[in-house]
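S.K.: mind looking at a prediction? Sequence and model below.
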Amino acid sequence: MAFGSFFYDACIPINVVNSIYLQPLVDAIAAIGLGYKHPNYHASRVNLLRKAKKEVQLLVDSYKKIWENVGCTLMADGWTDNSHRSLIDFMVYCPKGVCFVKLVDASNVVKDAETLLKMFEEVALWIGPNSIVHFVSNNGSNDKAAGRMLSEKYPSITWSSCATHSINLVLKDIAEMDHIVYLVRRASEVTKFIYNHTFLIAWLRKRQGWKEIVRLGATHFATTFIAMRSIHEHKHDLQAMVTERSFVDSRYTKSNKGKYVIDIILDNDFWDDMGKISKVVSPLMRLLRIVDSDEKPTIGYVYDGMYGAKNAIKKLFKNKKRLYKPYTRIIKLRWDRTLHHDIHAAAYYLNPAFKYDEESFCLKLEVMSAFLDTIDSKSSAFNLNKTRKCYKRISLDPIDYESIDKTEGWIVDDEEEEEVSELNYEELEQMLYGEGSIPTGVADHPSFYDSTDGSEGKGGKRVNPKCHVSLVVYLARSASPSPMATIPSVGYSW
């Protein structure tokens, strides 16, 4: 009871018991035993706070090492607090978690593109431009201009706007369509009429499985469609209410407002349109929940979500262009204006959830093109071409695993210009299938590709992954049939 008395006396919220630090606190006190004196006011306010700050600094330093090794995403979020201050907070995401970096009060400055660029660049330099793979900002015109300028100044940084905000803007544009505005107004009249009369809401709450109707939100565009779906789910309850004897005999049916609401509830066209709109926006609502969650990285789901939303809408209207075009046009305009970046298509291509789904994987040329463009942009940003020139004079046998670790890529000595001759496929077959090369019966002979971890080659050396990429790209670019098409599948590991 002492535990509860402390919480109730200090008015501490009960959800504090869910803190991950509570049980370690209890264990530490129990280990010491009776007579333990807790830290006083000064120690909690000064000494312990100083130690906590050092621990947080050590945590941030450990995060910075991960940023340098695997890269990170820098996020800039602008918002206005209750005191009407214009604030911009910066956060960094990496596989280990999200780290808050800085909060800037921009109330006393003009937030034009140049000013925002200076703010963004200051944080980027503190992190290290080469450690930033992706920069995300708001969808404001100045934010987008500053993001593009930062990306141009530091080629290693790829900029894109906030996916959550962009999808919200798509929903906003759809909600402003004339027929949806009309539906929302009628649905709002039903909700207000019910919640303004306690007798009606009390009757509905006695219904089995009743859940409260979601109210329309003033700022979040998604709540408009959430409320429409909620009302549609209560169709049978509302129709049962207006046809119930006690309601028919009540004074509510005699007022003009009551008659208007009864006509709406008994209008089958109203419910059909509500159901249709709920199905139209459901793919976008699902994508919004994915990108707005903190459970896992979501950049690999944006391209598929927008691509799938358009296809779902077309399928819903049975590919009748006159019906689906107003919705897909809005999605396409917002997609091209805010979210159509190579990094989204590249992340989609590398996402195992879609990559190995042959039935639904998007085979558009822009996906592979965006993937290759992203790789090229990152390569040029880190001067990989210059690195290759350092090893230009080294001659390597492609199957000499012992020498592969000594270079960054395949080398061609072009100091002496030679006449380009026609490709001899017989010589190429002998090179590929000859002694010391990949065996023709790869399924029957153990090789590097059959190793359990895929990390060891001949002589126990690691194989440069760029060898795999070179072969795959070469095969992908081969337009005409050739003997290379007979190479057995060896299951490349990306």
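M.R.: Arrived safely, thanks for sending.

S.K.: please count neighbours and contacts with C-alpha atoms only from this point.
M.R.: Will do.

S.K.: wait, Lys64 sits on Trp126?
M.R.: No: Lys64 is not in contact with Trp126 according to CA atoms under 8 Å; the separation is 10.2 Å.

S.K.: ok, these two, which is more surrounded?
M.R.: A side-by-side neighbour count of Lys64 and Trp126, using other CA atoms under 10 Å, places Lys64 first with 19 against 9.

S.K.: distance of the more buried one relative to Gly97?
M.R.: Per CA to CA, to the nearest Å, Lys64 is found 11 Å from Gly97.

S.K.: now swap in Lys310 and tell me
M.R.: Lys310 is 32 Å from Gly97, by CA to CA.

S.K.: more neighbours, those two?
M.R.: Using other CA under 10 Å as the criterion, Lys310 and Gly97 rank with Lys310 on top: 21 against 10.

S.K.: quick one: that one and Thr328 touch, right?
M.R.: Yes: Lys310 is in contact with Thr328 according to CA under 8 Å; the separation is 5.8 Å.

S.K.: now do the SS call for Asn108.
M.R.: Counting by DSSP: H, G, I helix; E, B strand; the rest coil, the backbone at Asn108 sits in coil.

S.K.: this is the comparison structure:
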Amino acid sequence: MHGDITRLKEHVGHVTGQVEPCPRASREVRDVMKMHLKAGNVGAGTSKPTTSENKRELSRNFSVRQADEMTSRGIGKAVSKFFHFNVIPFHAADNLYYQSIIDEIAKVGFGIKGPSAFQIGNEYLDEKFEELEKYFGDIYDKFSTFDRTLMCDGWSTRTKHPIINFMVYCDRHMIYHSSIDCTNVKKTVEYIFKLMDEVVEVVVEKNVVQVVTDSESSMKAAGQLLMKKRKNLFWSPYAAHCIDLMLEDIGKIDNVKETIA
């Protein structure tokens, strides 16, 4: 190849137009050459030409960016290997606590030692348990001041097992109460009523103002029975489920149905 230093940079940086690209130049080298060419063009159009200090800064910035990319790749490989070896479901990486692990490690820097199995299963687990006890304790303290709403929700697990969950709402806080596995159990009105009645008894009836469920017929009938037995509380359906059913009925109206179609 013939020409000055600029043509050499274009050759190595794969800047086509005047020279043929170098087939042996790596991506990193090509990027460095392009940065130098760009810096030279900027310097040529200003009163302050590119100095050796500017070039060193450009090289340093590229090195930092390249190091960040390599570090991210290294972290990705290390974390993936941990997931693969321990057969951890890949969707666990979508958990909000996953990125917090990376962030906390990044604050400390290189050389941080991870917690041992004993620390995870004992020390840190005990700390988390104490935190939850305090959190629930603060909510339970409000039970004597604020009334409670008992929420009953029926759904299916990923393995298609039917479950009924009970949650307690109090002063803008929701806490889990219990779950009932209904596999091989017929969810009759009497069965659901019995479950609701038992949970109300545990939560303490005098502080329960309402029981909220979906609008499924057995849930509705069980709620009606509960109100007959316990005169100080009310049953009401989920607002979202009610709106969904209302929209379905509205969609059946002839002119609405024709418009939607």
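M.R.: In hand now; what should we look at? Predicted model only: the values in this text are computed from it and were never measured.

S.K.: wasn't Val92 of the first structure part of a strand?
M.R.: Yes: under three-state DSSP, Val92 of the first structure falls within a strand.

S.K.: what residue of the second structure takes the place of it?
M.R.: Under the alignment defined by TM-score structural alignment, Val92 of the first structure is paired with Val168 of the second structure.

S.K.: cool, Val56 of the first structure as well?
M.R.: So Val56 of the first structure corresponds to Leu132, using TM-score structural alignment.

S.K.: now that match: which helix or strand?
M.R.: helix 124-142 (DSSP states H and E).

S.K.: now tell me what touches that helix from outside.
M.R.: 119, 170-171, 173, 175 (CA atoms under 8 Å, 6 or more residues apart in numbering).

S.K.: which one (most neighbours) among the residues you listed?
M.R.: Neighbour-wise, those (other CA under 10 Å) top out at Cys170, 18 neighbours.

S.K.: contact partners for the residue lying closest to that one once chain neighbours are set aside?
M.R.: Closest residue to Cys170 of the second structure apart from its sequence neighbours, by CA to CA, 6 or more residues apart in numbering: Arg148 at 5.0 Å. By CA under 8 Å, 6+ apart, the contact set of Arg148 of the second structure is 168-171, 207-210.

S.K.: repeat that with 6 Å
M.R.: Residues in contact with Arg148 of the second structure (CA atoms under 6 Å, 6 or more residues apart in numbering) are 169-170, 207-209.

S.K.: the stretch 301-450 of the first structure: helices as residue ranges?
M.R.: For the stretch 301-450 of the first structure, the helices defined by DSSP state H, counting those that start in this stretch cover 321-334, 342-350, 352-355, 365-381, 384-390, 401-404, 425-433.

S.K.: which residue range of the second structure does the fourth one align onto?
M.R.: When helix 365-381 of the first structure is aligned against the second structure using TM-score structural alignment, it corresponds to no residues at all.

S.K.: the residue mapped onto Met149 of the first structure from the second structure: what secondary structure?
M.R.: Structural alignment places Met149 of the first structure opposite Leu225 in the second structure (criterion: TM-score structural alignment). Put simply, Leu225 of the second structure is helix when judged by three-state DSSP.

S.K.: count the residues that sit near Leu225 of the second structure.
M.R.: Neighbour count of Leu225 of the second structure, defined by other CA under 10 Å: 17.

S.K.: now the one 4 residues further on
M.R.: As a burial measure, the neighbour count of Lys229 of the second structure was computed by other CA under 10 Å and equals 10.

S.K.: what's the answer for Glu233 of the first structure, then?
M.R.: 16.

S.K.: can you confirm Lys113 of the second structure is in a strand?
M.R.: No: counting by three-state DSSP, Lys113 of the second structure falls outside a strand, being coil.

S.K.: what's the match for it in the first structure?
M.R.: The equivalent of Lys113 of the second structure in the first structure is Lys37 (alignment by TM-score structural alignment).

S.K.: do the same with Leu247 of the second structure
M.R.: In the first structure, Leu247 of the second structure lines up with Leu171, judged by TM-score structural alignment.

S.K.: quick one: the helices in the stretch 101-250 of the first structure, in order.
M.R.: 113-127, 141-153, 163-175, 178-195, 198-205, 222-233, 235-242, 245-248.

S.K.: can you lay out those helices as a markdown table showing distance to Asn268 of the first structure?
M.R.: Formatted as a markdown table, these follow (distance: least, CA to CA, whole Å):
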| stretch | distance to Asn268 of the first structure |
| --- | --- |
| helix 113-127 | 51 |
| helix 141-153 | 43 |
| helix 163-175 | 21 |
| helix 178-195 | 13 |
| helix 198-205 | 20 |
| helix 222-233 | 11 |
| helix 235-242 | 10 |
| helix 245-248 | 20 |
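
S.K.: so which of the ones you listed is nearest Tyr8 of the first structure?
M.R.: helix 198-205 (32.2 Å; CA to CA).

S.K.: the inter-axis angle of the closest one versus helix 235-242?
M.R.: If you take axes from the mean of the first three to the mean of the last three CA atoms, to 10 degrees, helix 198-205 of the first structure sits at 130 degrees to helix 235-242.

S.K.: equivalent range in the second structure for helix 198-205 of the first structure?
M.R.: Using TM-score structural alignment, none of the residues of the second structure align to helix 198-205 of the first structure.

S.K.: give the buried residues for that helix.
M.R.: 200, 204 (16 or more other CA atoms under 10 Å).
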